[in-house]
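Participant: My questions concern the predicted model and sequence given below.
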Amino acid sequence: MKIVRRNTASGPQLAVVGTSGELVDVPGERDLVPLLDGRLHEAAEAALRTRATVTAEADADLLAPLDPPTFRDFSTFPEHTAGIVKLFNPDATINPVFFEIPTFYFSNPYAIVGPVADVPVPPNCVDFDFELEVAAVVGRTGRDLSVEDASDHIAGYLVLNDFSARDVQFHEMSMLLGPAKGKDTATALGQYFVTADELEPRRSGSSFDLTMEVRVNGELIGSDRLDHMAWTFPALAAYASRGTEIRPGDLLGSGTCQGGCLAELWGRHGRDFRPPLAPGDVVTTTVELLGGTRNRVVAGPVAQPITPFAGAAQN
C-alpha cells in the first residue's frame, strides 16, 4: 500500500494510491502519524471501496507524506563512509566503531520539505550537497527493543534526500559537536509512504534489493542498492530505542548510499571532481518501489551576523 499527502484548499489530505496510480482520498484523514499504530490499512481499504474523491497524481500538489516528530539519521553504508573519510585524509579508513554501533545524529524535523519543493541554499553555504537515502517510519511505540522485536515497530519506508551545507557542517564539527546547522535547512521526503508489507518480496540480505539513483540536472551521479547496508532497519530501530522510546512517525534514515552525495565523490576524486549545488540545479532521487524526489535549488537568505559577547575571553 502506498500513501501520499496532497495539498488542498482546506489543508493537507491523505490519499491511497490505487491500482492504476490514481490518488484516492482517505476521508477525514489529514495526518498519517495517528493511523500508523493499527488503523492505516482499514482506513485506506475503506477509501478504495468508496472512491469518494479521486485525483490524478499529475494534478496533485504533493506534500511530504508525514511530519515526523523526530528524525534520526544513521550511517549504514560502509562504501560511502570509506569515501567520506578521505576528504580529510587520503589514507584514512573506516573507523572500527562503524561496525560496533549504528551511529546517528538528530536532525531537524522542522526542515522536512516535500518531494517537489524548492530548496534554498543555506545561509553562509558554499559547498551545498545532497544525500540519497531511504528512511524507515516507526509505527508503534517501543523502548529498549531487541532487533527481533523492533522489526514489528516499523510501519513503512520512504525516500529521503538529506540536503547538506558541507562547509558549514565541517566548520561547526571542528568543535567535536554536530552536525547541526550543516543539516538544518532542508530534508526532502519522497512522495510515497510505502507500507512494510509491500517491500517483503524484495527482502535481501540486510535490507531490500532496491536500486537507488540520484541525478543532477538529469545526469546520473550515483547508484547503489539498498541491501548494501551494513546495519538492518530493525537494528536502527532497536538502537534508537535503547534507554528511551521510539514513537509513531519517528523517522530513521539509512544514511547515504555509495555514490549518493558529492562529498563522497570529493573524497575519492578531489574537490574539483564535481561542483557543489547552485541555484537552478535540479536534484532527482529515485528508489525502486518507493518513488523519489525532484527538488530545485534556489537562492537562500544572507546570514545575519552573530558575534560573541564583548566581554568573552578569546585565547
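Facilitator: Everything's here; your move.
Participant: From now on I want contacts and neighbour counts done on CA atoms only, so please keep to that.
Facilitator: Noted.
Participant: and residue 49, which of the three is it?
Facilitator: In three-state terms, and counting by DSSP: H, G, I helix; E, B strand; the rest coil, residue 49 is helix.
Participant: go on, residue 134?
Facilitator: Here residue 134 is recorded as strand under three-state DSSP.
Participant: So residue 191 is in contact with residue 63, correct?
Facilitator: Yes - look at residue 191 against residue 63 with Cα atoms under 8 Å: they come within range, at 7.0 Å.
Participant: any shared contact partners between those two?
Facilitator: 4, 5, 114, 115 (Cα atoms under 8 Å, 6 or more residues apart in numbering).
Participant: Please list the members of these that lie in helices.
Facilitator: Among the shared contacts of residue 191 and residue 63, none falls in helices (DSSP state H).
Participant: Correct me if wrong: residue 129 contacts residue 263.
Facilitator: Yes - in this structure residue 129 lies within contact range of residue 263 using Cα under 8 Å: 7.2 Å.
Participant: more crowded one of those two?
Facilitator: Just comparing residue 129 and residue 263: by other Cα atoms under 10 Å the higher neighbour count belongs to residue 263, 27 against 23.
Participant: Could you look up the next helix or strand downstream of the helix or strand containing that one?
Facilitator: In the assignment (DSSP states H and E), residue 263 maps to helix 262-269. Remark: after helix 262-269, the chain's next helix or strand is strand 282-287, criterion DSSP H and E.
Participant: Comparison target, given below:
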Amino acid sequence: MRFATYELDGTARAAVVSDDGLHDLPTTVLDLVRTGLPAALEAGGAALRGPAVPLDRVRLLPPLSPPSIRDFVAFEEHVEGVVMSVSGGSGVPPEWYEAPTFYFTNPHALLGAHDDVPVPPGSRLFDFELEVAAVVGRDGASLTPEQARDALFGYTVLNDWSARDLQRREMRVNLGPAKGKDSATTLGPWLVTADELEPFRDDEGFLDLAMRVSVNGTEVGHDRLANMGWPFEELVAYASRGTWVRAGDVLGSGTCGNGGCLAELWGRRGAQDPPPLRPGDVVEMTVEGIGTTRNTVVPGTDLPPVRPARPRRRTR
C-alpha cells in the first residue's frame, strides 16, 4: 500500500494512493505509522472505498513529518568516489567497514516529489544524491536486526541535496556535514509499505531495487539497492544501539554508487563532469517498486557572506 500527503486548495491531507488517485485518510501519515503496519493497512483499505482526488490536481508533500532523519553512507562505491572529490583522499577508509556511519540531517527542510529546490546561499557546487529511505514503524531501543526488520513500516525515495563546496570546508574541521546538507531533502513521492517490497528481497536479505537518476533527461547514474553494505534492518539496529528509534524516524541508505551523485563522478574523473547543478536543471529519480521524484533547481536566497571568526585574544 502507498500512503501520501498532499496539498489541495491550501490544505494538507493524508491519503492512500490507488490507480484512481488519492483517497483521504482521517489522520496524518505520521500518526498512521505510529499505529503500526497492520492497523495502517486496515485504515488504508477502508479509505480506498471512498472517492479519489486525481493526482494531477494536487501538490505532493513529503509523505510524513518525521521526528528525526538519520542519513547513512552504506554504498562502498559511493564512498570511494566521494572521498576523492570532497576530501582529496583515495580509497575507502578502513573504518567504513567496521560499522554503519550516519549523520543527523534537518527534518524541517523537507520538500515534496515535484517541488522546486533552491540553490543554498553561497554554493556554486550544488549536487543531488540518489537514496532510498526506510521509515521506522514502532519505538525501540537496542534492537536486534531481526527485531528491527519487524519494526520497518515502509520505504520512500530520498534525495539528499548537497552543497559540496560548503561540505568540503565543514569536513576539514572534522565535524559535519552541516550547512552543506541541511538546505533541502526531497522525500517522496509516497511511502510504500514494507510488505509491498518483500518480493524484491534477495537471498542475502537485501532489497534488490533498480535505482536511476537523470539530469535534464540524460541519465547520469544507476545502481541497485542490493549493493548496500548492510540491509536496512542492520542500519535500524545500529541506530537504536544504546538509544531509541521512534515510530516515524527516517533512515536514509546513503547515496548509491555508479553516478548516484555528481561528486562521485567528479572524484573518479578528476573534473566537474557533469557540471554542478544550476537553476533550470531538472533532476529526476526513479526507484523500482517505489516511484519517481522530479525536482527543478531554482535560484536561492542571496545573502551576505558569513563573517569569519575573530582571532583569539591572548590575554586573560
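Facilitator: Nice, thanks for sending it over. This one's a predicted model, so the numbers in the text were calculated from it and none came from an experiment.
Participant: what's the overlap in contacts for residue 129 and residue 263 of the first structure?
Facilitator: In contact with both residue 129 of the first structure and residue 263: residue 166, using Cα under 8 Å, 6+ apart.
Participant: quick one, helices of the stretch 151-300 of the first structure?
Facilitator: Ranges of helices in the stretch 151-300 of the first structure, per DSSP state H, counting those that start in this stretch, are 166-172, 196-199, 233-240, 262-269.
Participant: Quick one: these as JSON lines, columns for distance to residue 223 of the first structure too.
Facilitator: JSON lines is the format used below for the helices of the stretch 151-300 of the first structure (distance: least, Cα to Cα, whole Å):
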{"stretch": "helix 166-172", "distance to residue 223 of the first structure": "21"}
{"stretch": "helix 196-199", "distance to residue 223 of the first structure": "19"}
{"stretch": "helix 233-240", "distance to residue 223 of the first structure": "20"}
{"stretch": "helix 262-269", "distance to residue 223 of the first structure": "12"}
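Participant: out of those helices, deepest packed?
Facilitator: helix 233-240 (a mean of 25; mean count of other Cα atoms under 10 Å).
Participant: Next up, the contacts around the residue nearest in space to the middle of the first structure.
Facilitator: Centroid check for the first structure by Cα atoms, centre = their mean gives residue 160 as the closest residue, at 2.6 Å. Residue 160 of the first structure sits next to 131, 132, 133, 134, 135, 187, 188, 189, 190, 253, 292, 293 when contact means Cα under 8 Å, 6+ apart.
Participant: Run through the residues that contact the closest residue to the fifth one other than its chain neighbours.
Facilitator: The spatially closest residue to residue 135 of the first structure, leaving aside those adjacent along the chain, is residue 253, at 4.1 Å (Cα to Cα, 6 or more residues apart in numbering). Shown in contact with residue 253 of the first structure (Cα under 8 Å, 6+ apart): 71, 72, 73, 74, 133, 134, 135, 136, 160.
Participant: cool, residue 59 of the first structure as well?
Facilitator: Counting by Cα under 8 Å, 6+ apart, residue 59 of the first structure has no contacts.
Participant: just checking, what residue in the second structure corresponds to it?
Facilitator: Residue 59 of the first structure maps onto residue 57 in the second structure when the alignment is built from TM-score structural alignment.
Participant: same deal with residue 96 of the first structure?
Facilitator: By TM-score structural alignment, residue 96 of the first structure lines up with residue 94.
Participant: number of nearby residues for its match?
Facilitator: When neighbours are counted by other Cα under 10 Å, residue 94 of the second structure registers 7.
Participant: One more: the one 3 residues further on?
Facilitator: Using other Cα under 10 Å as the criterion, residue 97 of the second structure is surrounded by 13 other residues.
Participant: Setting the sequence-adjacent residues aside, check what's closest to the aligned residue in the second structure for residue 112 of the first structure.
Facilitator: Under the alignment (TM-score structural alignment), residue 112 of the first structure pairs with residue 110 of the second structure. Leaving aside its chain neighbours, residue 110 of the second structure sits nearest to residue 185 (4.9 Å; criterion: Cα to Cα, 6+ apart).
Participant: follow-up on the earlier one: residue 186 of the second structure versus the match of residue 59 of the first structure, what's the distance?
Facilitator: Counting by Cα to Cα, to the nearest Å, the separation of residue 57 of the second structure from residue 186 of the second structure is 20 Å.
Participant: quick one on the thing from earlier: filter the shared contacts of residue 191 and residue 63 of the first structure down to the buried ones.
Facilitator: Among those, those classed as buried by 16 or more other Cα atoms under 10 Å are 4, 5, 114, 115.
Participant: Of those residues, which belong to strands?
Facilitator: Judged by DSSP state E, those include 4, 5 as members of strands.
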